[in-house]
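> no sequence on this one, just coordinates:
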C-alpha cells in the first residue's frame, strides 16, 4: 500500500502511478487550521486585524514570533448567506442536527520554513480557540496497487452474493441501473473523456483535475462505466448526473473540507457523494478524512441536508476503535461516550473471493458500516498525461476499489426507491441502516475479528419487505396462511381443487369475491371412468405482477410423508397474469384424464408454482432430505393438499361393520433410514370410537400393544395379517420415535365410528409424521354428514 515518508511525501513500495503521473504534493501550500469558538464573530475580510482589536487573541505577538503569517477563512461560498440558508435547511430536515459555525474555521498561511507544529500549539493556547492543527498534506487516494461489454465477465463484484452485490439482478427493476440518480466524486483526477465514461458528460464542480487520473477513472468505471460494446459496465451505468470535485485548489492549497462544501452547494436530497480520500493526522496514517474536525463538520452538514455520503475507511490498517484525538476522545468508537457520528457510510476492504476476509491494510472497527472488494477489481484506467482514453486494469485495489462498490449499491437502491409509485428517496440514515443491515448483505469471513460490516446484497434488499419488488406467488398450506414460514398445518391447502365436472367460470366460482375463498370442501374426490378437473388458486403478495405462472400438480396416495417418489404428474396450467394485492387468482382447468385415474377415492395433491422472477423447485430438489424439510415450511411456492372430506355414515359394506375406514400410508425418507414419530390427533365426540389398524411387524416396531377387538379380522382384504390399536377419540395418541426404513411404504387404516345421533355434525382428525420434533407431513380427514358426490 502507499505510505508517506517522514516529510509527509507519499512513497509507494508496492505500485507506482502510471509513468508521467503528477506526484502527490506538487505545489502544496502548508497551512494551520484554527477553529474559534462559535461565539467569536469574525468577518472574512480583515479578520487578522479584528482578532487583535477584538481581544480574540494576541495576533501581534503571534506575527512577531512567526513572521509572514496571514489569516483567511478556511471555507467559503460564492453566494452571501449560503451558509445560513443551508444550515437552516439542514435543521428542518434533521432535527438532531446541531449546527457548528463553519464561519469560525480559518486557515493560517505561512512562508516556507515556518514551524507549523509550533504555530498550531501557540494558537491552541488561546482561550478563544477550540482547536488548531496542521492541515494534513496531500495523501494519495486509498489505493493499494495500481454482457456485451467484453470485460464484464471479469467484474465479479457485479455477480450474485456471496461473490458480489447482485447488480445484474437490480438491473431487471426500474431504477436499479441508477436511472435518475446523481453522483459527486471527490478525489484528485479523472479521465472524463474515457471511452467508457465520455457519454456521461462529466463535469468538474471545483478544484483541479490534478493527477492520479487512473484512480478517478477506475472509481467512476466501477460505478458508472457505460453499457456499450467496449470495456466494462458499471454497477449503475444509467446515472443522470456525474460531477466531480478536486482536492487540489487553484491557489496551490490542498483541501478536503472545501470541495465537500462546494459539492453540498449544488447537490440535492438523496444525491450520493463519494469521498475517495484518506489522511494522516494526530499521529495516525491513512485513516478516514473525517478525523479532521473541519471535514467532519462539513460531512455532518451534508448528511443533515439529506446527501448520502460514502467515505473510504483508509488503508492504514488502523483499529479505529483505538483512535484518539488530541483531547483523548475515541471519536470512532461507537461504544464510547465520545463517539462522533458524521452520518457517512464508512467502507472497509475485504478479499475478492468468498468468504470475504478483511485485507490487512484496511482500517476496521465498530465505525465501519460496509465492505467491498479491496483487490482484483476490473475497471477503467488512464495514463500520467491524461491523454489515453481506452486503458483498463484488472488490479484496482484498496478501500479505493471497495468504496465505489458500496456507492454503486447506494445509487441502485436510491433509484429503486425513487421508481416506486410514491417516488421517495432514502435519507442518509435510512440508506446506511439498509446497506449495513446483516439481513441485507454478505457477512465477512469472521465478522467479530474483521469488523468491516457487510457487503450489500441488492437482491436481498429488492426481495425483502423494504422494497418487495419482485412477484411473490404462493399457495396456502392452510386457511389463514399468509405465505410466511410457519408452524401450522402443512397439508391442508384450500388452493388445489378437484372437480368431477369442468367449471365454466373458475375465477367467479373460486376466486376473489366468490365467497368460497376459504372453503375446504370445494372438491376432494376423484370419479373413475371419466375425466376429472383440477383448479389451482394463486396469490401474489409481491410488488409486481407475475406473468406466465406455471402451476403444476402431482397426485399421490394419502400418506403422512409425501416424498417425491410417491408423486405422479397430473398436469399443469399457465396463469397469464397474477396481479399484486394478494388477490386470489384461479387457473384454468387441468384435465386429469380418465385413463390416468387409478381408482375412485381420495388422493393427496402437491402443487408447485413457478414464474421467471419467483421460480419454484423441481421434484428432484425434494429427494435431498434437507431440501425436503426446508421446502415444507419455508417455500411458499409449494403446497400439499392431503385433506380429505369423508361422509361420517359408514358405507353399507364397511369392513368392519359400522366403522368408516380411512386408509393411508406412513413413509420413510427417500435417502436413508431416519428416526421419526407417528402421531394421531382426533377431535371426535363422546361415544365415538377410533382404532388404528396396522401390521404386527409395525406394531412391534412402534412398541404398541394390540388389543383384541370384537370384530378383529386377523387378515385384511389383501390377505395380510393385521392387529388393532385403540386411539384416543378426543386427544393425541403418540407413538415412540423409531427408525423408519428408507423408502418404506407402511399401509395403515384408521377405523372410526361416530354415534348415529351425532352424524349430522362435522368432526376432524389427522395423522402426522414428525422428524426431530417438526411435522414433515400429515393426512387430515373431515367427517361430514352424508352429501351427494360432487
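Looks like it came in fine. Only a predicted model underlies this, so the values are computations on that prediction, with no experimental measurement involved.
> can we go C-alpha only for contacts and neighbour counts from here?
Fine.
> what about the helices in the stretch 401-550 of the chain?
Using DSSP state H, counting those that start in this stretch, the helices of the stretch 401-550 of the chain run over residues 428-436, 447-450, 458-463, 506-510.
> contacts only, for the nearest residue to residue 734 once chain neighbours are set aside.
Distances taken as CA to CA, 6 or more residues apart in numbering place residue 679 nearest to residue 734, at 4.6 Å, with adjacent residues excluded. Residues in contact with residue 679 (CA atoms under 8 Å, 6 or more residues apart in numbering) are 732-735, 767-770.
> out of these, which end up buried?
732, 735, 767-770 (16 or more other CA atoms under 10 Å).
> which of the residues you listed fall in strands?
The strands, defined by DSSP state E, take in 732, 767-770 from these.
> before we move on, the earlier item: quick check, nearest of the contacts of residue 679 to residue 267?
Looking at these and their distance to residue 267, the nearest is residue 770, at 59.5 Å (CA to CA).
> what's the spacing between the closest one and residue 646?
Applying CA to CA, to the nearest Å, the value for residue 770 to residue 646 is 25 Å.
> ditto for residue 398
Distance of residue 398 to residue 646, computed by CA to CA: 69 Å.
> what's the helix or strand for the closest residue in space to residue 405 that isn't next to it in sequence?
Nearest non-adjacent residue to residue 405, counting by CA to CA, 6+ apart: residue 372, 5.9 Å away. Here residue 372 sits within strand 370-373, counting by DSSP states H and E.
> hold the first one in mind and look at this next one:
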C-alpha cells in the first residue's frame, strides 16, 4: 500500500554458502538470464537453503500458495562465505577461518572442481560492500560452532552468531560505519547468549557494558508462528527438538517467524532444483530473512517518500516497534513502522466497474472513437463486432442487433441493463448527415445476465419493429448501464446538440459526443446492408 514498499531502488546481498540462482521463480534480466549475481566466493553448498532465503525476499512466483517475496522489486545479490584462497592464513582458534579441501561439486562460478576452499564470512562481507550503497541491506545467513563456556556445559561447542569471530565482527562494523544495514541470524543453538563466555572476549553478548561488544548488526531471533486465532497469545521462542532452538538474550534486537514459512527452494533432496518449494522453512534463517525483507520494504518506502534512507541505529530503533518477545526482542509491526516513518498509506480507491460495449474489431474500451474503421465517405464500416439484421415478424420489419458487453473494472457490475435506439438519417442532407431527434425509436434491449464479473463479458441484444429501405441510412445506438456505472442518456445528448432547436443534429458531432462514454456504441448503417 505504501509506494516503494516493494523494495524498488533498494539493493540487498544474501551472504551464505550456496543458491540455485537459476530457480524459475527468481528474477530474470532482460535476456532471460538469472538477475541475481554472485559477487564473490564459490556457490558451493546448501543451495536449497540459500534459495529459500532469497525467495522470502525476492521471489516472483505468481503463485498464491507461496506468493511473491516481501520485496520482489529489490535488486538482489549473493556473496559466498566459501573462498578459493588456499594460500590464506587462517585462525581456527578464533573460529573465522576453516580450510576445506574436499571435491567441490556443482560449483556454479568456481575456477575448478577440486579447488580448496576457505570459509570466511568477512570475505563475503567485503565482496558485498562495493556493490551496495548506504541504506542497502546485507543479510548474514550463517552461524558458527564455537567452543565456549556455558552454565549447562563448561566446554560446550555451541552454535553462535558469526560476530563471535573477531575479524567478522570488525568487518560488520566496517559495513555498518559505511551505512549498510547488516542483519544477522542469532543462531539455532538454543542458548542464552547472556551467559556465554568466550575465551579472550568474555561475555561478548552479555548485559554488562564492560564486556559487551556490539557490532552494529541487527541480531534476529526466531519465534513460533503466532496463533492466528488469538492475536494476544504470548510470543514463544522457536524450538526444533533436542538442543535445537533459537538463541536468545538481551543482545537480540528483533524476531520473526522461525517455522512454517512458505518459500521457494528448501528441498535438501534437490538443492539446485529449479521448481522446488516448501511450506515449512524455519530457524533463525527464516526469521532473519523476514526481518531483512521488512527492512528493505521500509527503505524502499523511505526512498519513495523523501529520497532518504535509514542507517545505523535509526533502522534498529525503527524496527523495534511491535510486540516484545522475552529474550528475543521485538516482532516488528511493519504497518506501524511504515506509518511512523513515512506516514499513513495513500488512500486506495474502491474497486470500480467499467462497462464498455465492443464497437469495432480491436476495440479495447479505451481506443478513441476515431480509430474505428471508416469507408470512403468517412462513415464507420459495419463492424463485425455488432451484428445487425432485419427480418420480418407479424408482417412487419423486425431489427435484431447483438454485440458484446465487457467489464474492464476490478469490481462486479450489478443490475446490468441496455438501452437501444434506431432511426433514419435525414435523406435531404447526404453531404452532411443529420439525425432527427424525434426519429429515434427505442428498441427492447436484452442483456443475457444481470451482472458481469471483473474481466468478464456477456452478450447483449436489441430487438424492435423498424422501417428500413435499401436506399436509406440509419443510426443504431446501444447504451449499457449498471448500478455502479450508468451510461449517459443518448436522447439527452441528442437534445443538447440541437443548438438551433430544429430537431436535427449532425451525425459526426453526435457520434463524437456519444462515444465520449465507452458505455455507448453507436453506428451508421446503410439500409442496403440490412435488407
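Received it, and whenever you're ready, just let me know what you need. These numbers were taken from a predicted model, which means no experiment stands behind them.
> residue in the second structure matching the residue nearest to residue 734 of the first structure?
Mapped onto the second structure by TM-score structural alignment, residue 679 of the first structure lines up with nothing.
> helix, strand or coil for residue 679 of the first structure?
Three-state call for residue 679 of the first structure (DSSP: H, G, I helix; E, B strand; the rest coil): strand.
> so the longest strand belonging to the second structure matches what in the first structure?
In the second structure, ranked by residue count with DSSP E as the criterion, the top strand is strand 396-407. Aligned using TM-score structural alignment, strand 396-407 of the second structure spans no residues in the first structure.
> could you do stretch 309-319 of the second structure as well?
Against the first structure, stretch 309-319 of the second structure falls on residues 425-435 (TM-score structural alignment).
> what do you get for stretch 127-146 of the second structure?
Stretch 127-146 of the second structure maps onto residues 262-281 of the first structure, going by TM-score structural alignment.
> and for the residue nearest to residue 405 of the first structure, the neighbour number?
The number of residues packed near residue 372 of the first structure is 32, by other CA atoms under 10 Å.
> map it onto the second structure.
So, by TM-score structural alignment, residue 372 of the first structure is matched to residue 256.
> going along the chain, name the helices of the second structure.
Listed in chain order, the helices of the second structure (DSSP state H) span 47-58, 121-128, 166-177, 283-306, 313-319, 334-342, 490-497, 507-514.
> closest one to residue 442 of the second structure among those?
helix 490-497 (9.9 Å).
> tell me the buried residues in the closest one?
490-491, 494-495, 497.
> pick the one among those closest to residue 124 of the second structure.
residue 490 (69.5 Å).
> ok, the closest one - contacts?
So residue 490 of the second structure contacts 477, 479, 514 (CA under 8 Å, 6+ apart).
> picking up where we left off before, you'd agree the residue nearest to residue 405 of the first structure is up against residue 407?
No: the pair residue 372 of the first structure / residue 407 is not scored as a contact, 9.8 Å apart, by CA atoms under 8 Å.
> quick revisit: ok, the buried residues of helix 490-497 of the second structure vs residue 260 of the second structure, which is closest?
For the buried residues of helix 490-497 of the second structure, the nearest to residue 260 of the second structure is residue 490 (58.1 Å; CA to CA).
> which residue lines up with that closest one in the first structure?
Residue 490 of the second structure maps onto nothing in the first structure, by TM-score structural alignment.
> right, and residue 325 of the second structure touches residue 236 too?
Yes: assessed by CA under 8 Å, residue 325 of the second structure is found in contact with residue 236 at 7.0 Å.
> just want to know which of the two has more residues nearby.
Neighbour totals were compared for residue 325 of the second structure and residue 236, and residue 325 leads with 20 against 14 (other CA under 10 Å).
> do you know how far the more buried one is from residue 212 of the second structure?
According to CA to CA, residue 325 of the second structure stands 21 Å off from residue 212 of the second structure.
> what does residue 251 of the second structure give?
9 Å.
> got any residues that touch both of these two?
205-206.
> looking at those two, which one has more neighbours?
Neighbour count, other CA under 10 Å: between residue 251 of the second structure and residue 212, residue 251 has more, with 23 against 16.
> leaving out sequence neighbours, find the closest residue to that one.
Using CA to CA, 6+ apart, the closest residue to residue 251 of the second structure is residue 205 (5.7 Å).
> residue in the first structure paired with that neighbour?
Under TM-score structural alignment, residue 205 of the second structure pairs with residue 332 in the first structure.
> would you mark the buried spots in stretch 186-200 of the first structure?
Here stretch 186-200 of the first structure shows 186-197, 200 as buried, counting by 16+ other CA under 10 Å.
> coming back round to it: how much space is there between the match of residue 205 of the second structure and residue 281 of the first structure?
14 Å.
> quick one, which of these two is more surrounded?
With neighbours defined as other CA under 10 Å, residue 332 of the first structure and residue 281 compare such that residue 332 has more, 25 against 19.
> thought that one was touching residue 323?
Yes: look at residue 332 of the first structure against residue 323 with CA under 8 Å: they come within range, at 6.8 Å.
> so what's the spatially closest residue to residue 507 of the first structure that is not a sequence neighbour up against?
Distances taken as CA to CA, 6+ apart put residue 586 closest to residue 507 of the first structure, at 5.3 Å, once the chain neighbours are dropped. Residues near residue 586 of the first structure by CA under 8 Å, 6+ apart: 506-507, 510-511, 535-538, 575.
> so which of those residues is the most crowded?
Ranking the contacts of residue 586 of the first structure using other CA under 10 Å puts residue 536 first, with 29 neighbours.
> correct me, but that residue touches residue 549?
No: contact criterion CA under 8 Å: residue 536 of the first structure and residue 549 do not qualify, at 11.1 Å.
> so what sits against both of residue 325 and residue 236 of the second structure?
Contacts common to residue 325 of the second structure and residue 236, judged by CA under 8 Å, 6+ apart, are residue 223.
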